[in-house]
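Colleague: Predicted model and sequence below, questions to follow.
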Amino acid sequence: MALITTPAIVLHCRRWGEADRLVSLYTERMGKVRGIARGARRMKSRFGSSLEPFTVLDVTFFDKGQEAQESLVCISQADIREHFPVLREDLGRMMAAASMVNLVLQITVERDPGPKLFTTLREGLRSLQDGADPSLASVVVQLQVLAHSGFRPQFDHCVVCESVPSESTIRFSPRAGGVVCEPCARRSQAACVMLSPGARAYLVQAKRWLVPRVTRLKASGPIRREVEAVLEAYLREILGRRLPSLGQQDPSWAVDPDRQKDRSSTQVMSPALGG
């Protein structure tokens, strides 16, 4: 059994038994892991508020090794590095953060290291804390999470014949994983999402630039809606189901249920949906 210390981001946390918590983390060294934090629900727990979602930690846990791929690790210590308080005070930013961590939670497999994905998620949370547009920051981070997970969408040229689309309206095929020219779209008969040249240009930049830089890009209302529609359709194709859109995210799980009753009644919260 190895003792491992690594930077990590809390993706999700829920009750486990009478006094413990089951925590999903995305770690810099090992990718996604799940672990039990013993006694984390007790009033005088050594973990305090460190296991709330969106928190960046230095976490220490005991791991049984590669022969126990599906086993839970035992979390022994968690020290907060970044807490992002604004994400818990502003509903829009909380929902954007929820969309980022939700995608990482759904699209990654356990114990598959992804240092670049870790950095992308951390920078995305930082951008929300620093005042970036929540909707656009969420789109940018999700596109880059897809790229680091092996699902990079193609916007530069037709994914079938590799020609550069010249039409005033461009077609994005979720099944093909990128834009398709009009002749290829007719031959495939697959459902496509329509894109304007402006929306395509935004997606090209969002895929290439680092998160702190790309979140400064601006997008008009129509372009924003097109970009969100493309991302939603592509995620549905990859995951086989629809993830909640930004306006439908339920961030109530991001608040520790045992502390929720102690929070100020003036703090922004969404209705809990149970679970």
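Modeller: Noted; the coordinates are in hand.
Colleague: C-alpha only now, for contacts and for neighbours.
Modeller: OK.
Colleague: all strands for the protein, in order.
Modeller: Secondary structure of the chain (DSSP state E): strands located at 2-16, 20-27, 31-37, 56-63, 73-82, 170-173, 178-180, 193-195.
Colleague: closest one to residue 127 among those?
Modeller: Residue 127 sits nearest to strand 73-82 of all these, at 12.6 Å, using Cα to Cα.
Colleague: ok, now how distant is the closest residue to residue 137 other than its chain neighbours from residue 95?
Modeller: In space, and not counting its chain neighbours, residue 137 is closest to residue 215: 5.5 Å by Cα to Cα, 6 or more residues apart in numbering. For residue 215, the distance to residue 95 (Cα to Cα, to the nearest Å) stands at 16 Å.
Colleague: next, the one to line up against it:
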Amino acid sequence: MSESQRELLADDALVLHVKNWQTADKYAVCFTKEHGKLRFIAYGARYEKNIHGRLLQPFANLHIEVQQGQKIDKLRSCELLQMPKSMDMQQMAYAAVASELTAVLTEDRVPQPELYEMLGAALAALMQRNPRLVVLSYAIKLLAATGFAPQLTHCVHCGEAVTAQENAWFSPLQGGLICSSCRSTYNGDGLEPCGAETRELWQWLAQLDYEQPTPFKVRGGALMELEKILFKFIFFQTDKPLNSLNFLSQLQL
């Protein structure tokens, strides 16, 4: 099949990741509105006068045209949809986490327009609200949208409901809560405490409206406990450490 016969995909896209490729090119991963995650090469994008290279930046919102290739797709054109707002280092760090999570938890070319909208809303909200909470909320919503959501209402071993007042633990390996009665069965299995406040915070973040959030008092202990559980669980699901978390730790956020 000649290049002219291969499918040309045109779509709105949010740029998740960009890196240099070969001598003068860029490799990019985007999440598009109608085609899901796309990977492609932008040939010549590192040349100073190449407009596509200047536009192809992390978190940019673009309209792209991508030509399918035999081994890898290539960028034919792109144009800016919305002028990006400047981010401080903290916002950039959390935006990188949201983007990397999207890249590792989604499959290539699986249309999820609702996820495209959700990512765009999260990137906008982290510049207006607490970025730590926004990205945790996005991570929880992303797990649900991609079918990876853990079990948070019943014990994954015995199936009994875990009440709001009951002590519980989280098993990243089993993918959900472990009740007090079943805890001894999983000793040495990497269980993490998952208290009532942590579970309540998780549920609040899962329903968080970025534009009009409902009032909620976030306690530091529950927040740190949830972060530890959530990112450990994501690692178990993907078997890939998140590079963006290293950036966060370096900023001592």
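Modeller: Done, it's in. These figures come from a predicted structure and were not determined experimentally.
Colleague: so who does the residue nearest to residue 137 of structure 1 touch?
Modeller: Residues in contact with residue 215 of structure 1 (Cα atoms under 8 Å, 6 or more residues apart in numbering) are 127, 132-133, 136-137, 140.
Colleague: Could you export those as JSON lines, including distance to residue 78 of structure 1 and neighbour count?
Modeller: JSON lines is the format used below for the contacts of residue 215 of structure 1 (distance: Cα to Cα, whole Å; neighbours: other Cα atoms under 10 Å):
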{"residue": "127", "distance to residue 78 of structure 1": "23", "neighbour count": "22"}
{"residue": "132", "distance to residue 78 of structure 1": "28", "neighbour count": "20"}
{"residue": "133", "distance to residue 78 of structure 1": "30", "neighbour count": "17"}
{"residue": "136", "distance to residue 78 of structure 1": "31", "neighbour count": "21"}
{"residue": "137", "distance to residue 78 of structure 1": "27", "neighbour count": "28"}
{"residue": "140", "distance to residue 78 of structure 1": "29", "neighbour count": "27"}
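Colleague: Of those, which belong to helices?
Modeller: Secondary structure from DSSP state H places 127, 136-137, 140 of the contacts of residue 215 of structure 1 in helices.
Colleague: returning to what we had before: dump the contacts of residue 215 of structure 1 into JSON lines; add distance to residue 116 of structure 1 as well.
Modeller: Output for the contacts of residue 215 of structure 1, formatted as JSON lines (distance: Cα to Cα, whole Å):
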{"residue": "127", "distance to residue 116 of structure 1": "16"}
{"residue": "132", "distance to residue 116 of structure 1": "21"}
{"residue": "133", "distance to residue 116 of structure 1": "22"}
{"residue": "136", "distance to residue 116 of structure 1": "20"}
{"residue": "137", "distance to residue 116 of structure 1": "17"}
{"residue": "140", "distance to residue 116 of structure 1": "14"}
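Colleague: And for stretch 125-133 of structure 2, what's in contact with it?
Modeller: By Cα under 8 Å, 6+ apart, the residues outside stretch 125-133 of structure 2 that reach it are 87, 90-91, 94-95, 134-135, 205, 210-211.
Colleague: who wins for neighbours among these?
Modeller: The most crowded member of the contacts of stretch 125-133 of structure 2, judged by other Cα atoms under 10 Å, is residue 95 (27 neighbours).
Colleague: For that residue, which non-adjacent residue is closest in space?
Modeller: Of all residues not flanking residue 95 of structure 2 in the chain, residue 123 sits nearest, at 6.2 Å (Cα to Cα, 6+ apart).
Colleague: Just list the residues touching whichever residue in structure 2 pairs up with residue 142 of structure 1, thanks.
Modeller: Aligned counterpart of residue 142 of structure 1 in structure 2: residue 139 (TM-score structural alignment). The contact partners of residue 139 of structure 2, taken as Cα under 8 Å, 6+ apart, are 98, 101.
Colleague: And residue 139 of structure 2, how close does it get to residue 33 of structure 2?
Modeller: Shown here: residue 139 of structure 2 relative to residue 33 of structure 2, a distance of 19 Å by Cα to Cα.
Colleague: residue closest to the middle of structure 1?
Modeller: Most central residue of structure 1, judged by C-alpha distance to the mean C-alpha position with Cα atoms, centre = their mean, is residue 100 at 2.3 Å.
Colleague: Pull the number of nearby residues for the closest residue to residue 64 of structure 1 other than its chain neighbours.
Modeller: Once flanking residues are discounted, residue 64 of structure 1 sits nearest to residue 1: 4.6 Å by Cα to Cα, 6+ apart. Residue neighbour count, defined by other Cα under 10 Å, stands at 7 for residue 1 of structure 1.
Colleague: I'd guessed residue 1 of structure 1 sits against residue 62; true?
Modeller: Yes. Under the criterion of Cα atoms under 8 Å, residue 1 of structure 1 makes contact with residue 62 at 6.4 Å.
Colleague: Looking for the alignment partner of residue 105 of structure 1 in structure 2.
Modeller: By TM-score structural alignment, residue 105 of structure 1 lines up with residue 103.
Colleague: burial count for that match?
Modeller: The number of residues packed near residue 103 of structure 2 is 18, by other Cα under 10 Å.
Colleague: Am I right that it is in contact with residue 37?
Modeller: Yes. Counting by Cα under 8 Å, residue 37 is a contact partner of residue 103 of structure 2 at 7.5 Å.
Colleague: Please enumerate the shared neighbours of the two.
Modeller: Counting by Cα under 8 Å, 6+ apart, the residues touching both residue 103 of structure 2 and residue 37 are 29, 31.
Colleague: What separation do you get for residue 78 of structure 2 and residue 37 of structure 2?
Modeller: Residue 78 of structure 2 sits 16 Å away from residue 37 of structure 2, going by Cα to Cα.
Colleague: Contact partners for residue 156 of structure 1?
Modeller: Contact analysis of residue 156 of structure 1 by Cα under 8 Å, 6+ apart lists 164, 179, 204.
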